[in-house]
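Asker: I'd like to go over a predicted model; first the sequence, then the structure.
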Amino acid sequence: MWSGPRNLSTALMYAFAARGDCAVWDEPFYAAYLHATGIDHPMRDEVIAAGETDPARVAAACAGAMAQAKPLYYQKHMTLHMLPGFPRDFMRACVNVFLIRHPARVIASYAHKREGPTLDDIGFVQQAQLFDEVADWLGHAPLVVDSADIRAAPRATLATLCAALGIGFTDRMLRWPAGGHADDGVWAAHWYGAVHRSTGFAAEDDALPALTGAYARLAEQALPYYRRLREYAL
């Protein structure tokens, strides 16, 4: 599952984990991304210390033995973490799905946790590039799901997604225990407060957040990438 930050990505990981037949991995390339870029993120040192900084080892693990622990294996990837030069061959052994969200909602949420995000930080350009790469080798568009559709109709949207993946849907995907998941990344302490208080998918606010200044300009930059993938949403 490829998304940018603040995209409902953790809640969707919890939904798949709640199935009971699905192992999950939270942002496999995060430590490698921070190590390679030197970028300053909240809990940077802790993330690097807890993770694997060699992207080749991460990629091998994404297609490796961990996937055999349960019948299904959900990898929650951030598109911005997949830097040029990081191995991508593992993707061909996976079903790649793209989770999208309107940039105004992403930016409003992100800014509460880390001020001054750039276009690179929110992952829309990288998501479109990865989408095109997967579409090129598949010969058709990969699966796309919009977080707004999940929040508007969780059961129907997840049932449609599961059918497209060729797996059975279960109502267990609609609920999870409050307090987080054992496989959360160490960064959960900073980023996952709201989802840790949740026990299911909350309804989205009807109105988009009102952004001004640099944040409004950033949303306008990201909007074409969102709209293009939105055309393929389930």
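Answerer: Yep, that arrived. Numbering: from 1, shown residues only.
Asker: going forward, measure contacts between C-alpha atoms and count neighbours the same way
Answerer: Will do.
Asker: who touches the top strand by length along the chain?
Answerer: The residue-count maximum for a strand in the chain (DSSP state E) belongs to strand 72-78. For strand 72-78, the external contacting residues (CA atoms under 8 Å, 6 or more residues apart in numbering) are 1-5, 9-10, 13, 16-17, 21-30, 62, 67, 123.
Asker: okay, now the one to match up with it:
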Amino acid sequence: MAKPEVIHSWSAPRSLSTSLMYSFAQRDDTEVVDEPLYAAFLKATGVDRPYRDHVLTKMECNGDKVVKDIIYGSGSKKYRYCKHISKQRLFGLPSELMSKGKHFILIRNPLNILPSFEKVQPPSFLELGLGELVSIYSDLCQMGIQPAVIDADELQRDPETTLRGLCDDLEIPFQASMLKWEAGPIPEDGVWAPWWYKSVHESTGFSSPKKYPKTFPMSHYDLLEQSLPLYNILRSHVKHKSSLLSSPLPPPSLPVPENAKLLAWVGDEILPREMAKVSVFDSVVQGGDSVWEGLRIYKGKIFKLEEHLDRMFDSAKALAFENVPSREEVKEAIFRTLITNGMFDNTHIRLSLTRGKKVTSGMSPAFNRYGCTLIVLAEWKPPVYDNDGGILLVTATTRRNSPNNLDSKIHHNNLLNNILAKIESNNGNAADAIMLDKDGYVSETNATNIFMVKRGCV
């Protein structure tokens, strides 16, 4: 008998992994194996299960033999689909487990896993196995294998599109038979099926997701906080993502591609671009309640750093910010961010200081009890304006805020006045817009000050 080409499915429990195994079992060219490493896992870890003795009696417990004889042994079909739970990948298993075959990762939002998990087994970080799932993805990438990642939520919303995409990634033909199966167990079910597979046995295909989720058990809130970032790491590698609100847009190209991988300072730490975020309770989200400065770095020097910091601290004082970081702390954050990124020239910093996070949503600064939030966003950025050829400006109909209403000497983040003028310049295909004050005199552009040079004098 020939040896089938092995397809490895890696997932956390309660991630529709059994439904997906049933789907592949409907193919005429595929045999399926249900968690072949389970007995080896139970024997090595001593984990208790109601069916533990039955599993250890019925299944091969030697991990080396499982990999050699069951996973990569001879078979009668072209493909062998092995359903794996991530935590069952034990240290010391033969390297062939990962280096051979085709691999993909199935993920599911812990918000949906945890309520489902609780019905069968008390959940824990180890039981969820999301940490190991990230390790599996990383290990495969280091070996030069880029595993496909699919999301169980996508599989429920659009089974055919998701399965077609997965088959393309695995370089196998899609078969329409994968979309339906007969209710009831299949011979390949593991001996633990009576404990875990009730809903699958009642199904005849991938069920549509319920319109509204179940109430989340808040007793598992800490576990959700631990596991959700790991899910999001893997979800960032899902090719086709849908949204409850609208069809997702394709990833845009960046003006400077090098900025795809940058590190930003948020609060009191440096974070990768996609992780650099503030709380939904932060004042900058709640009401644009923040001050900011734009800094330029030329040949290792920050232009007018002290003057910019003077204005930022003056603005924070004018807005009655409390628990403001010291000048030295702000400078330290700036320098650390630049050095970590290796940015010493041709760089722009968007330096923001928000009033900070609130204890509850609302306008009152009395709700701000966590201290200010410092953000240092450094990007590779060439000069915005053409200093040689000049730029085209339009005069905006939007008037600059009056100091009687909101004093522009306070360098605040509430920039809607400027943005409306910028929209006018965009519509006019101009670089920027000149803004007039309430009396019709030139004030500034939507983004910069205006200086006039006459007979060599500014």
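Answerer: Ah, there it is. A quick note: this is a predicted structure, and the numbers were derived from the prediction, not measured.
Asker: re earlier: equivalent range in structure 2 for the longest strand of structure 1?
Answerer: The aligned range for strand 72-78 of structure 1 in structure 2 is 79-85, by TM-score structural alignment.
Asker: Now do the matching stretch: distance to the chain's middle.
Answerer: 27 Å (CA atoms, centre = their mean, to the nearest Å).
Asker: again, but for stretch 302-316 of structure 2
Answerer: For stretch 302-316 of structure 2, the distance to the chain centre is 33 Å (CA atoms, centre = their mean).
Asker: Tell me the residues of structure 2 aligned with the helix or strand that the longest strand of structure 1 is followed by.
Answerer: Later in the chain than strand 72-78 of structure 1, the nearest helix or strand by DSSP states H and E is strand 97-100. Using TM-score structural alignment, the residues of structure 2 aligned to strand 97-100 of structure 1 are 104-107.
Asker: mean per-residue distance, that stretch to structure 1?
Answerer: Compared with structure 1 after the fit, stretch 104-107 of structure 2 shows a mean deviation of 0.3 Å (mean CA distance after the TM-score superposition for structure 1).
Asker: Give me the buried stretch members for that stretch, please.
Answerer: 104-107 (16 or more other CA atoms under 10 Å).
Asker: Quick check: of those residues, which lies closest to residue 337 of structure 2?
Answerer: residue 107 (33.1 Å; CA to CA).
Asker: thought the closest one was touching residue 232?
Answerer: No. In this structure residue 107 of structure 2 lies outside contact range of residue 232 using CA atoms under 8 Å: 9.6 Å.
Asker: All the strands of structure 2, residue numbers only.
Answerer: 5-11, 30-34, 79-85, 102-107, 148-151, 263-266, 269-272, 290-298, 301-302, 347-354, 373-380, 393-395, 432-436, 442-445.
Asker: Dump those to a markdown table, plus distance to residue 332 of structure 2.
Answerer: Listed next are these as a markdown table, based on distance: least, CA to CA, whole Å:
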| stretch | distance to residue 332 of structure 2 |
| --- | --- |
| strand 5-11 | 42 |
| strand 30-34 | 54 |
| strand 79-85 | 45 |
| strand 102-107 | 39 |
| strand 148-151 | 39 |
| strand 263-266 | 11 |
| strand 269-272 | 12 |
| strand 290-298 | 15 |
| strand 301-302 | 13 |
| strand 347-354 | 13 |
| strand 373-380 | 11 |
| strand 393-395 | 38 |
| strand 432-436 | 33 |
| strand 442-445 | 32 |
